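Trainee: Predicted model and sequence follow; I will ask about them next.
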Amino acid sequence: MMLVTPALIPQPQQCTVLDRPPFTLTADTALHAPPALAHAAEQLAARLRFATGWKFPVLAAAADHTPSPAAIVFVASAHIAHPEGYSLRVTSEGALITAAADAGAFYAAQTLLQLFPPAVFDSAPRPDLAWTAPAIEISDAPRFRWRGVMVDSARFFQPIAALKKFVDVLSQHKFNVFHWHLVDDQGWRIEIKKYPQLTAVGSQRRETVRGHSALNLGGDNAPVAGFYTQEEIRDFVAYAAARHIHVLPEIEMPGHAQAAVASYPELGLLAQPRDVSCTWGIHETLFNTKPATFAFLQDVLTEVIALFPFEYLHIGGDEAVKKQWQDDPATQAHLKSLGLPDEEHLQSWFIQQIETFLAARGRKLVGWDEILEGGLAKTATVMSWRGTEGAIAAARHGNDAIMCPNPFVYFDHYQTDTPGTEPLGIGGNSPLAKVHGYEPIPAELSAAQARSIIGVQGQLWTEYIPTSARLEFMAFPRACALAEVAWSEKSRPDFAHFLARLCTHLRRLDVQDVRYRAPLEYVRA
């Protein structure tokens, strides 16, 4: 019998196909799990029920772990060292999942699902299909503890249902962070009860630029509006958490503040405040540094903290053009009173005030790599987006860093060097092969410094991604490649091997109605 390596994405750390008969699900198959892993077992059972129409009861694990034949058995074991790690053994007698914690059991279940036909991800029952999985042994754990994708909801608003679908697919790829960019110059999307104008005014813009902003084609006269209520956010956060995905909120400061300042002009520095922006690019609008503005930001963050239990909170910190601070006499007097040499150090001081506030409430500050300028906050985590230099500097400083470099993991970029064959994008070229070939650990770092690189993340800035369908198209299959970068070892199989597995993997996206860009140029080659 010829043994065929299954099309698993991301590639497990160790995977051995066994020369034994496959495992076949039937209407009598049951799941057995101890209380510690019952949640993962229930989630697997729910997916199998959708796909087959069969019952798949989840029963208490037998003391000797010897349930009836053809069962799926979960075993809790401290011998699995990593909390997200697992082992999986599949034979004709059934499937055995061993994990130390529910997260590992959940990821084992995602791997097991990929061993069945792609229709296992369908929402319609298919009891007529042969539900077989090959005999196999897998031992697996993630390379990085931060495996993320960022979605920008500030530029264009995505319905919660669409984001839940997106999270479903991310979880199948073993991502564990959904970075939610909620506010920017072009929109404020999170309800803050103490400041209702943020959504009454800040969540609406009168139009959007037509075509690419560099062409100056004017506006489209189509209003854009929408925000997430706190009830919707709590529901979404719980939904993601059930799939072992943390939701990281981003509340921009001191720049990217135009929607907030349009809502409350006293937070800014202009005699005549500007409306919520209808154009893309870097804006000059900054928060001022008055005590009342810090009180506002602390009030906002207090409500944000109550909605998001994740230990990290992102404060932006990027692209804060300092012209308004330079031109404002009160800000200059404040800078001098603090004994600071320039506006870069004033931004560092600004961020350190927020860091102190967050730390007192059990939260860790995350910012884009501009937070290095003027001095890095002591406990801040740096997202390195302008290449790798920010991560290198942070790691040498002793701070954690997450690799998000343009262009390797910027999914708003084109997916080929012929943009005329693609939907309109912001520019750049980040094809599938470039994403899969990306190595997150900079060669300049020592082994000790490299431990500060805690993960990798893909970015979906939505200036040119106006719909949820386009979001999926730009994310997949590049997110599939990133999942392998984040989970699998540096010595993972090459791109050709990944592409061969992807041909089957795309059928899994098909049955979920996930839109993606077919990698035809690689297949034809």
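Mentor: Arrived safely, thanks for sending.

Trainee: only C-alpha atoms for contact and neighbour calcs from this point on.
Mentor: Will do.

Trainee: starting at the chain centroid, how far to whichever strand or helix holds residue 497?
Mentor: Using DSSP states H and E, residue 497 falls within helix 495-511. Distance of helix 495-511 from the chain centroid (CA atoms, centre = their mean, to the nearest Å) equals 21 Å.

Trainee: try stretch 13-20
Mentor: Relative to its parent chain, stretch 13-20 has a centroid offset of 30 Å by CA atoms, centre = their mean.

Trainee: Between the two ends of that stretch, what distance do you get?
Mentor: 21 Å (CA to CA, to the nearest Å).

Trainee: Could I get the buried residue list for it?
Mentor: Residues 13, 15, 17, 18 are the ones in stretch 13-20 that count as buried (16 or more other CA atoms under 10 Å).

Trainee: rewinding a little: and the contacts of the helix holding residue 497?
Mentor: If you take CA atoms under 8 Å, 6 or more residues apart in numbering as the criterion, helix 495-511 is touched by 6-9, 118-119, 121-122, 433, 436-437, 477, 481, 515, 522-523.

Trainee: do the same with stretch 20-33
Mentor: Outside of stretch 20-33, the residues within contact range by CA under 8 Å, 6+ apart are 41, 45, 54-62, 67, 70-75, 90-95, 130-135.

Trainee: alright, now check it against this:
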Amino acid sequence: MSYFRFLKPGFLQLLLLCIPFTAAVQELSVIPQPAAATVTNTATVLPAKMFRNIYTNAGLGRSYILSVFGELGIAAGFTNEKKNAGIELLLDTKQKGKKGGYMLDLAASVKNKITITANTTEGLLNGLQTLRQLIGRDGSSIHAPGCRVSDTPEFSWRAFMLDESRHFHGMATVKKLLDEMARLKMNIFHWHLVDDPGWRIEIRKYPLLTTIGSKRDHSHTNLSWQQWDSLFPGRKMFYTQAELKEMVRYAADRGIRIIPEIEVPGHASASIYAYPWLGSSSSKEKKLVYGDLYNITDPRVEGFIHDVLDEVLAIFPSKIIHIGGDEANYTHWKNREDITAFMKKHDIPTHSDLQVWAINRLSRYLAGKGAKMIGWNEITGDNIRLEAHVKASEKEKLAPGTIVQFWDGEVSLVNKAIHNGFDVVNSDRHYTYLDYSYETTPLEKAYAFNPVPEGLSGTDTEKILGLGCQMWGEAIPDTNRLYYQVFPRIAAMAECAWTAPARKDYSGFTERLKKMETIWKSYGYWKL
């Protein structure tokens, strides 16, 4: 713990000046738009060179808090004496309201203090982000509108997904993205760490997953791992467990949970490349058959998946694992006589049923570890694309408690999943896929997204946890392209997840976005 010199309360009051200030609520330049705000007739003005003490009764990441105030030009330190504080971050577990909500008081009349109160640490951090956006610099002074903000998120699940299997970007880039997620009050980082092109997470029991399985990306799918080493000697394309734990801490300091994705049964080529015995077709060929599926009827393969999940759970404390489950090419199961015999023996009528059967076994395994599963909406057993060669499940039903992430198919599938009792994260690709071009998904279209589809009402709407926006990596070989696709549409997604639809206003959003544009251009993120 670091302690700095304390300002005497009387001297502190002299540093806080009030000048006449009038503004409409809509002029608070904050993204996402707060639920409610009252602007007073005064502005808070602070000298450019000053020191402020921070008091908090919450377990916040203090280094991060100090870095935010340092960015704003406010030198600060923590004090254990509330009376000496000019900034209060107060946890009040009895305060009513949704998790993540907060109250921010920047009204100069209240003991000359900046006060944020919330019933969770996440709420305190959200209030800090609002304060961060309100404070500005003007020559020799630091200023903010005098206001009281009472804010709460519309949805609890406000996620950004990064695909690092197809192209690997590394810790420094991910930390920058986490910083901007925090600025926008997004609270879930969905980390797509494995897929066909490359395996990006160290699993100690299976070292070939990284020594072989990591040595490809979407731009080099035809290279052997030996050719990769020859072309890119020493290039590391995965995260060690120590690095992942560091990222978990970094994200937690910013109020963000990390949810890793470990794909089953498809998008598994990287792991099958390392261990061909895992694959349905590859085990017969004794080498990778690209696009293969895990042979989930083989107890040894199921044991491998359990082992991987055990190590993943030890790294990520969120206790939610994304299992993928999308775009499985059932041909690899159809061509195996032993899999067909297994299905007949266990009265499993379709390959969609077989997938649900396997997913449910993993769901129960995770539940036994105190964890929950989420997966793309194919895990329901529906033929989401109405493909002629795919039969929907006829018998197996998805295990209760599983979270369904909708990405494709008729929007009525969201309603169907909710009718069947499942919570849903709405990631409708037509609005939330950030890898799509700006011609396909312009900013205004992204902003128009409502996670609650038509036809839902009453308590059913509460089953929509929120939204996820996805940055798939096929066409994202470098950070320049990554930033171009993400910024500024991530701001639209953040506001869709936080702000009630009735309060959304695209014209006002684009006006408030100008401040973000300045910030993101200074960092080199805004490429439009």
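Mentor: Yes, it's here. Fair warning: this is a prediction, and the values are worked out from it, not measured in the lab.

Trainee: What's the first helix or strand after the helix holding residue 497 of the first structure?
Mentor: Taking DSSP H and E, what comes next after helix 495-511 of the first structure is helix 520-524.

Trainee: re earlier: with respect to residue 357 of the first structure, which of the buried residues of stretch 13-20 of the first structure is nearest?
Mentor: Nearest to residue 357 of the first structure, judged by CA to CA, of those is residue 13 at 40.4 Å.

Trainee: Just the ones of the contacts of helix 495-511 of the first structure in helices?
Mentor: Applying DSSP state H to these, the entries found in helices are 433, 436, 481, 522, 523.

Trainee: Who wins on neighbours among the residues you listed?
Mentor: Each of these was scored for neighbours by other CA atoms under 10 Å, and residue 481 scores highest at 25 neighbours.

Trainee: Could you check how far that residue is from residue 293 of the first structure?
Mentor: According to CA to CA, residue 481 of the first structure stands 42 Å off from residue 293 of the first structure.

Trainee: Next: residue 145 of the first structure.
Mentor: Distance of residue 145 of the first structure to residue 293 of the first structure, computed by CA to CA: 35 Å.

Trainee: and if you look at residue 148 of the first structure?
Mentor: Residue 148 of the first structure is 31 Å from residue 293 of the first structure, where distance means CA to CA.

Trainee: If you count surrounding residues, which of these two has more?
Mentor: More neighbours surround residue 148 than the other of residue 148 of the first structure and residue 293, with 29 against 15 (other CA under 10 Å).

Trainee: Can you tell me what the more buried one aligns to in the second structure?
Mentor: Applying TM-score structural alignment, one finds that residue 148 of the first structure aligns to residue 159 in the second structure.

Trainee: Can you show me the strands along the stretch 1-150 of the first structure?
Mentor: Secondary structure of the stretch 1-150 of the first structure by DSSP state E, counting those that start in this stretch: the strands cover 14-17, 23-24, 31-33, 58-60, 71-76, 86-91, 94-99, 132-133, 136-140, 146-152.

Trainee: Columns distance to residue 107 of the first structure on top of those, output as JSON lines?
Mentor: As requested, the strands of the stretch 1-150 of the first structure are arranged in JSON lines below (distance: least, CA to CA, whole Å):
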{"stretch": "strand 14-17", "distance to residue 107 of the first structure": "14"}
{"stretch": "strand 23-24", "distance to residue 107 of the first structure": "19"}
{"stretch": "strand 31-33", "distance to residue 107 of the first structure": "15"}
{"stretch": "strand 58-60", "distance to residue 107 of the first structure": "18"}
{"stretch": "strand 71-76", "distance to residue 107 of the first structure": "12"}
{"stretch": "strand 86-91", "distance to residue 107 of the first structure": "8"}
{"stretch": "strand 94-99", "distance to residue 107 of the first structure": "9"}
{"stretch": "strand 132-133", "distance to residue 107 of the first structure": "17"}
{"stretch": "strand 136-140", "distance to residue 107 of the first structure": "9"}
{"stretch": "strand 146-152", "distance to residue 107 of the first structure": "13"}
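
Trainee: Compare the ones you listed and give me the one nearest residue 227 of the first structure.
Mentor: Of all those, strand 146-152 sits nearest to residue 227 of the first structure, with 12.6 Å by CA to CA.

Trainee: How far does that closest one sit from its chain's centre?
Mentor: Distance, stretch centre to chain centre, for strand 146-152 of the first structure: 2 Å (CA atoms, centre = their mean).
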